[in-house]
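Undergrad: following is a predicted model, sequence given first.
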Amino acid sequence: MTKGKMAAIIAALWIAEMTGSFETAMIYAALKALIADFKDPVLVGWLVTTYLLIGAGAAALAGRLGDIYGRRRVLLVLLAVGVAGSLISAFSINYAMLLTGRAMQGLTGAILPLTVGLVRENLPRERVPMGIGLMISGASAGTAGGLVIGGMIVDHYSWHGIFAGSAVFAAVAFVAIWLCLPRSPRVARTAPLDWLGGVLFVPAILALLLAISSGPKWGLFDARTLGTLAGGAALFALWVRQSLRAVDPLFDVRLFRNRQVLVANLTTALVAMSTLQITLVFSVLLQAPRWTMVGLGVTATLAGLVKLPSNIGSLFAGPLSGWLTQRHGGRIGMLIGGLLTSVGWLMAMAMHGSITGIAVILCVISFGATMLFAVGPTILAGAVPPDRTSEAAGMMTVVRQAFLGIGAQLVTLLLATHTVIGPDGGASYPTERAFMLTMGVIVALSLAATALALALPKGAQEDAI
């Protein structure tokens, strides 16, 4: 393979990965405008949660289907649906239409496991680790683009414009993949696919999210709360049973028997619920009006620019995490990343009154978070058989996306525990007390994720190829 061909493949996959991150982050730039239009922070929070939840469902299927029907083909389908969903949201005339388009966009949340698989499929063996690291760094670049470009669009046009922009982005990625990547091989099957086991977890997650969002209104011991939780638990149990019984499961829970796989996914869940909520928390903090006595009252564009240095720094955190994991084991990378994020959130609790201070804090948190984000796939690559790599990457994406959704709803509810209504009687915003409570919970979860790293083999070296 020539260097030019290799560069074209990496660039196309990088653009595709950026698309998913762009669509995840752009909604945060529009939170203030959306809350002003719909008058309900929890309702707006579902635009975040729904996207992440659909992404979790898509990732459960995309990795395995990519292995069977071809990763390039499946990736093109996801991007095409993402374009359609973006256009529906861009031209939406009510909340239901907006939410429908946003749900369709959620399919782009399954891009990462496909790009990781395509890197291994198309690049020479010695180039695979760097290729995977670049895919992880693409997430930081896409997040930066979503916040900065999304903020500029919101400030100079409206929140409808960010969806038009994401449609263009996804269309460019579609063309790049179509032109630069060769067709993926298809794998012959000897047993029918376990479709039921592959999708059962979606209603289970929905039940859990419903309990989290509506439980405070219903009451902790209300029959609806307890029934929803019990239903979700029952569906999870059924899902696990179905996966264990299936000859060819779409999502093989047996992989969790491997200690490294289990620890990597548990850490991912805790990090997704806590420190990966960084954009949600700080977007609200930066854009909340100054009369709240905690917000800095900046525009959506400036809020994105404040986050930009941390996104640029995070471009180097992914390759560094992979380098550390490959040479010293995943334990070191996780410990360093976890400690950085915990320290960063503690700094945020103590000094959040200036734009400069927040920019520095974001750099610390984001660097650590990206290290944690990047170390997981490298651990999995060394812990599972080669023919299960894409499936394992998809499994981790499921865990991350699902708990990102749970975390987003949790943070939204925590921020809503103490609010103040504007002088004009319009939208309500979190108080400093609400932010301190939210950050305190995030610190506790980040420290728990850091402690989990101690369960990894000391000095074990993972082979990312």
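TA: Structure received.
Undergrad: please count neighbours and contacts with C-alpha atoms only from this point.
TA: Noted.
Undergrad: am I right that residue 458 sits in a strand?
TA: No. Residue 458 is assigned coil when assessed by DSSP: H, G, I helix; E, B strand; the rest coil, not a strand.
Undergrad: list the contacts for it?
TA: Contacts of residue 458 were listed using Cα atoms under 8 Å, 6 or more residues apart in numbering, and they are 329, 331.
Undergrad: ditto for residue 442
TA: By Cα under 8 Å, 6+ apart, the residues touching residue 442 are 273, 274, 275, 345.
Undergrad: name the nearest residue to the first one, sequence neighbours excluded.
TA: Excluding its sequence neighbours, the residue lying closest to residue 273 (Cα to Cα, 6 or more residues apart in numbering) is residue 407, at 4.0 Å.
Undergrad: try this one next to it:
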Amino acid sequence: MSSTTRALKRPGFAPIVLVLVLAEIVSAFELSMMYVTLPTLMRDFQVDANTVAWVVTAFLLVSASAGVLGGRFGDLYGRRKVMVIALAIAAIGSIVSLLGGSLEMIILGRAIQGVTGAVLGLAFGLAREHLDEERVPVGISMVGASALIAGAGGALIAGFMIDAFSWHGIFVFAAVVSILAAASVQLVIPRDTIIPSQDKPDFLGAVLLPIAVSAILLGFSGSSKTGFASMQFIGLIGIGIAAAAVWAWWELRVESPIVNLRMFKNRQIALAMTATVLAAVGPLGGGNVPAQLIMQSPPSLGYGLGFSPTAAGVLISTTLLVGYFFSPLGGKLAFRYGARTVFIAGLALVALVVPVILLTYGNVVMFAVAMVFNGIGISLAYGALPNLLIEVVPESHTSEIAGTNTLIRNVGQSAAVAIGAFILARHTDPATTAVAQDGISAAFIFVFVFAALSVVVALMLRRTPAQWVPETVGERDLRRGTAADPEGVVSASA
């Protein structure tokens, strides 16, 4: 921590962490609240799972780019300033969804809300910037796991709003919380001390990435109707792959990339990011929709519990809050035994949840137990992951690495929603929109495969990893030129 920062009068541990948790709750709440709402939107707008899934996917796609772009902007121009702007834009998105009156306008508003993807990386950077070094692991663990509080609140509030009023009330609440969070950050977090950088933001990289991901996911989400051999599917997948190739080529050459792909040369970072995307496609993203269908479907389907949206919200909120109580413990364990151990334990726990659900359809008690284990596992994994990453990066790149991880996680969750919706749509009765039990089982088996893979990759992480030293394109070119011309012949002749 710089001497300038130490010299400033700053609030203590509790106020900083509470405000950062509130800010991250906004981002996670705006995602979690929609999972409870999906069955209602399917009925109100008479659409299938593929179509309504874009309410979630649109948010995740924008959130992915916002995570890296916001993290990069925060490191360059001031994290507090960028966070306040992101929260204000999120409030505007909620208003668009509220006043639009159609599924298309809801999706548009959700895309605008996706700017809150920048919040988590900025929060990690602010925690590392303003907390005492020995308190950083616990603070970051609590902020990282605050998604569980948002999941709890999102499930409970969304369920209550739907039963008492309609889905419109969800967006009113989201707008109010966004404004409160922005005001709290402005009042509590110390002013930015970063001198604005002269580096040019990588806008092209920020645009190309969501184009690539959107095209691929749109192709898969529509494949249940068009088929894999259709020109629409082939064309969208082709566009996505081409955009991804151009994006990767550009990111390796631009001076200040939106995603510093050179960081993936570090073994620990590469493995942590790989485990993240596998877990996001699996238990962190793929299990939410089938779980909601289990709770809100009638028992006559064989797997349903017959819950109302409010009852489903109460169950999920309770289990996630139980999980969040483990986040301080996870931070202390990470400080003592290493984040790797806690991360592996969290991933293993959420993987074991799937067999419990598959083997106990229709049993409320066993489903609730499985959800408690799921909440604890997510809390440990979410809390350990940022600590795992900041162990190998300098403080100046904290928001960048966290933003990149947010991108990876959101792209994985986007894929999980699209693929899960595709699986469920293949087992949906067009007349009743009811999903067959085989579809629920297939979706959870898909989740389990990726959960197991994430554990395998996490086990490959090192206990004492090598540090990543950032290198710009200019430094790399200079190093290569020196290595190729050790005597300086080229420089002399020039």
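TA: Arrived safely. Only a predicted model underlies this, so the values are computations on that prediction, with no experimental measurement involved.
Undergrad: mind picking the two most distant members of the contacts of residue 442 of the first structure?
TA: Using Cα to Cα, the two most remote members of the contacts of residue 442 of the first structure are 273 and 345, lying 13.7 Å apart.
Undergrad: what about the strands in the second structure?
TA: Secondary structure of the second structure, counting by DSSP state E: no strands present.
Undergrad: residue 267 of the first structure maps to what in the second structure?
TA: When the structures are aligned by TM-score structural alignment, the residue of the second structure matched to residue 267 of the first structure is residue 275.
Undergrad: what is the burial count for the spatially closest residue to its match that is not a sequence neighbour?
TA: Once flanking residues are discounted, residue 275 of the second structure sits nearest to residue 454: 4.6 Å by Cα to Cα, 6+ apart. Residues near residue 454 of the second structure, counting by other Cα atoms under 10 Å, number 27.
Undergrad: also residue 76 of the first structure?
TA: Number of residues near residue 76 of the first structure (other Cα under 10 Å) recorded here: 21.
Undergrad: from residue 159 of the first structure, how far off is the residue lying closest to it once chain neighbours are set aside?
TA: Nearest residue to residue 76 of the first structure in three dimensions, chain neighbours excluded: residue 174, at 6.0 Å (Cα to Cα, 6+ apart). In this structure, residue 174 of the first structure lies at 24 Å from residue 159 of the first structure, with Cα to Cα, to the nearest Å as the measure.
Undergrad: same check, this time on residue 377 of the first structure
TA: From residue 377 of the first structure over to residue 159 of the first structure (counting by Cα to Cα), the distance is 34 Å.
Undergrad: who has more neighbours out of those two?
TA: Ranked by neighbour count (other Cα under 10 Å), residue 377 of the first structure and residue 159 place residue 377 first, with 28 against 24.
Undergrad: the more buried one reaches residue 394, doesn't it?
TA: No. Using Cα atoms under 8 Å, residue 377 of the first structure makes no contact with residue 394, being 9.7 Å away.
Undergrad: to which residue of the first structure is residue 313 of the second structure aligned?
TA: Taking TM-score structural alignment as the criterion, the aligned counterpart of residue 313 of the second structure in the first structure is residue 304.
Undergrad: typed the wrong thing, it's residue 289 of the second structure
TA: In the first structure, the residue paired with residue 289 of the second structure is residue 280, using TM-score structural alignment.
Undergrad: so who does residue 73 of the first structure touch?
TA: Taking Cα under 8 Å, 6+ apart as the criterion, residue 73 of the first structure is in contact with 66, 183, 184.
Undergrad: residues near residue 267 of the second structure, how many?
TA: Burial of residue 267 of the second structure is recorded as 17 neighbouring residues (other Cα under 10 Å).
Undergrad: ok, now residue 137 of the second structure?
TA: By other Cα under 10 Å, 29 other residues sit near residue 137 of the second structure.
Undergrad: show me what contacts it?
TA: Counting by Cα under 8 Å, 6+ apart, residue 137 of the second structure has contacts 331, 332, 334, 335, 387.
Undergrad: and those residues as CSV, adding distance to residue 378 of the second structure and neighbour count?
TA: Converted to CSV, those look like this (distance: Cα to Cα, whole Å; neighbours: other Cα atoms under 10 Å):
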residue, distance to residue 378 of the second structure, neighbour count
331, 13, 27
332, 16, 19
334, 15, 24
335, 18, 18
387, 15, 26
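Undergrad: and in the first structure, which of those residues remain?
TA: When the contacts of residue 137 of the second structure are mapped onto the first structure and checked using both residues aligned by TM-score structural alignment, their matches' Cα atoms under 8 Å, the preserved contacts are residue 331.
Undergrad: tell me the two of the contacts of residue 137 of the second structure that are most distant?
TA: Maximum pairwise distance among these (Cα to Cα): 11.0 Å, between 332 and 387.
Undergrad: can you find the partner of residue 428 of the first structure in the second structure?
TA: Taking TM-score structural alignment as the alignment basis, one finds that residue 428 of the first structure is matched in the second structure by residue 433.
Undergrad: ok, that match to residue 417 of the second structure distance?
TA: Spatial separation of residue 433 of the second structure from residue 417 of the second structure under the definition Cα to Cα is 18 Å.
Undergrad: residue nearest the centroid of the first structure?
TA: residue 401 (5.1 Å; Cα atoms, centre = their mean).
Undergrad: what does that residue align to in the second structure?
TA: Checking TM-score structural alignment: residue 401 of the first structure goes with residue 410.
Undergrad: how far away is that match from residue 56 of the second structure?
TA: As judged by Cα to Cα, residue 410 of the second structure and residue 56 of the second structure stand 10 Å apart.
Undergrad: restricted to helices, list the contacts of residue 137 of the second structure.
TA: Counting by DSSP state H, the members of the contacts of residue 137 of the second structure that fall within helices are 331, 332, 334, 335, 387.
Undergrad: residues in contact with the third one?
TA: So the one you mean is residue 334 of the second structure. When the contact criterion is Cα under 8 Å, 6+ apart, the partners of residue 334 of the second structure are 137, 340, 341, 342, 384, 387.
Undergrad: show me what the second one lines up with in the first structure.
TA: This points to residue 340 of the second structure. Structural correspondence for residue 340 of the second structure with respect to the first structure (TM-score structural alignment): residue 331.
Undergrad: the fifth one too?
TA: Taking TM-score structural alignment, the alignment pairs residue 384 of the second structure with residue 375 from the first structure.
Undergrad: so what's the residue count around its match?
TA: Around residue 375 of the first structure sit 30 other residues, with neighbours defined as other Cα under 10 Å.
Undergrad: pretty sure it is touching residue 333, no?
TA: Yes. Taking Cα under 8 Å as the contact criterion, residue 375 of the first structure and residue 333 are neighbours in contact, 6.6 Å apart.
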